[in-house]
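**Student:** Compute the structure for the input listed below.
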Amino acid sequence: MLKKLFGFGKDQEKITEEVIYSPADGSVIDLTDVPDPVFSQKMMGEGIAVEPANGAIVSPAEGEVIQLFHTKHAVGIRTVSGIELLIHVGLETVNMNGEGFEAHVKEGDKVKIGDPLITCDLELIKEKASSTVIPIVIMNGEAVESLEPAGEKDAQKGTTKLLKIKVK
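**Tutor:** Below is the predicted model of the structure:
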């Protein structure tokens, strides 16, 4: 009875397909083109990337913030289907120790597509880090049955579809 009332247990329908939207305005690039082997060789997982046009970074999916790095350069989100996404703003930005980054969420926050996550100073990143590119990586690839890039080249944050995912 309680399970039925509160919407969990056998009665809750499992979400098996999900769309990941762009976390930033900019140009969509293949993960293999990211100038860092950790991402381009998919050592952390499958995904896609965006070369941002500005410093507004939003949630690419509905879910929960499961990690916010203390340096505010990256955030982890567990989507409603259980996919764990890492949104990593720039390359080698961890060395900036949070300078030029402002977080708008904290761990445990529920987010919807388009909710602000991070604001960053792109000019400062260009000056102090190796790249402004934003890899979006699926950290629990074992949960993915199939992944299909949407094929877009130009991205608008929160509205452009980047990936279609089928969950196991």
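**Student:** make it CA atoms for all contacts and neighbour counts henceforth
**Tutor:** Will do.
**Student:** just how off-centre is stretch 145-157 within its chain?
**Tutor:** Centroid separation for stretch 145-157 versus its chain: 12 Å, with CA atoms, centre = their mean, to the nearest Å.
**Student:** ditto for stretch 73-92
**Tutor:** So, by CA atoms, centre = their mean, the centroid of stretch 73-92 is 4 Å from its chain's centroid.
**Student:** What of stretch 47-65?
**Tutor:** 5 Å.
**Student:** Quickly note the distance from V105 to V65.
**Tutor:** Going from V105 to V65 by CA to CA, to the nearest Å gives 8 Å.
**Student:** To check against the first, give me the structure of this:
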Amino acid sequence: MFNKLFGKKEVKKEETVVAPVTGKIVPIEEVPDPTFAQKMMGDGIAIEPSEGLVVSPVDGEIVQFFHTKHAIGIKSETGAEILIHVGLETVSMNGEGFEGYVNVGDKVKAGDKLLSFDIDLIKEKASSTITPIVITNGDEVESLDKRAASEAVKGETSLLQLKMK
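**Tutor:** The predicted structure follows:
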């Protein structure tokens, strides 16, 4: 009882990761880039976006936002570290076609707008629009269950169910 009164906060261990973008769900193993397909950065899932808006997949904090605005890292309330990488070979665009709405250190809620991107420009200047969503600290994850769905709606569709150690 006193713990509740005096701030001994219960640490959340389980979490649902919702889709950060709207589009077609693709298994991570089918991403046409070995770094993601072979899970070198971690396990996860990917989405072929149908619109150019990324929202937060969890409640957490922005821990990384690449200066090129093509990738963003979020640490969730459970401690999961989630990388959202918009497109493949998009780092070479140097931020062209991307606009960010958050900064490192910002607290976000699932569904909050993080960044927008120009799908047509990515199709023109990069190798793919496919967007991997990767758990980069897999050593701290007890279980990762992928949800079976073919289409994702940003901020709504459950993609991953995580249980942290």
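**Student:** Any idea what the TM-score comes out to?
**Tutor:** Remark: TM-score between the superposed chains equals 0.96 [TM-score structural alignment, normalised by the length of structure 2]; 163 aligned residues with a CA RMSD of 1.2 Å.
**Student:** So for V105 and V65 of structure 1, which sits in the more crowded spot?
**Tutor:** V65 (22 against 19; other CA atoms under 10 Å).
**Student:** Please enumerate the strands of structure 1.
**Tutor:** 17-21, 26-30, 47-52, 56-58, 63-68, 74-79, 84-88, 101-103, 110-111, 116-120, 134-138, 144-149, 154-155, 161-167 (DSSP state E).
**Student:** mind putting the ones you listed in JSON lines, distance to G7 of structure 1 included?
**Tutor:** JSON lines is the format used below for the strands of structure 1 (distance: least, CA to CA, whole Å):
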{"stretch": "strand 17-21", "distance to G7 of structure 1": "19"}
{"stretch": "strand 26-30", "distance to G7 of structure 1": "37"}
{"stretch": "strand 47-52", "distance to G7 of structure 1": "31"}
{"stretch": "strand 56-58", "distance to G7 of structure 1": "28"}
{"stretch": "strand 63-68", "distance to G7 of structure 1": "16"}
{"stretch": "strand 74-79", "distance to G7 of structure 1": "17"}
{"stretch": "strand 84-88", "distance to G7 of structure 1": "22"}
{"stretch": "strand 101-103", "distance to G7 of structure 1": "31"}
{"stretch": "strand 110-111", "distance to G7 of structure 1": "17"}
{"stretch": "strand 116-120", "distance to G7 of structure 1": "28"}
{"stretch": "strand 134-138", "distance to G7 of structure 1": "27"}
{"stretch": "strand 144-149", "distance to G7 of structure 1": "24"}
{"stretch": "strand 154-155", "distance to G7 of structure 1": "35"}
{"stretch": "strand 161-167", "distance to G7 of structure 1": "20"}
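**Student:** quick one, which of those strands is nearest to V38 of structure 1?
**Tutor:** In terms of CA to CA, the element of the strands of structure 1 nearest to V38 of structure 1 is strand 134-138, at 10.5 Å.
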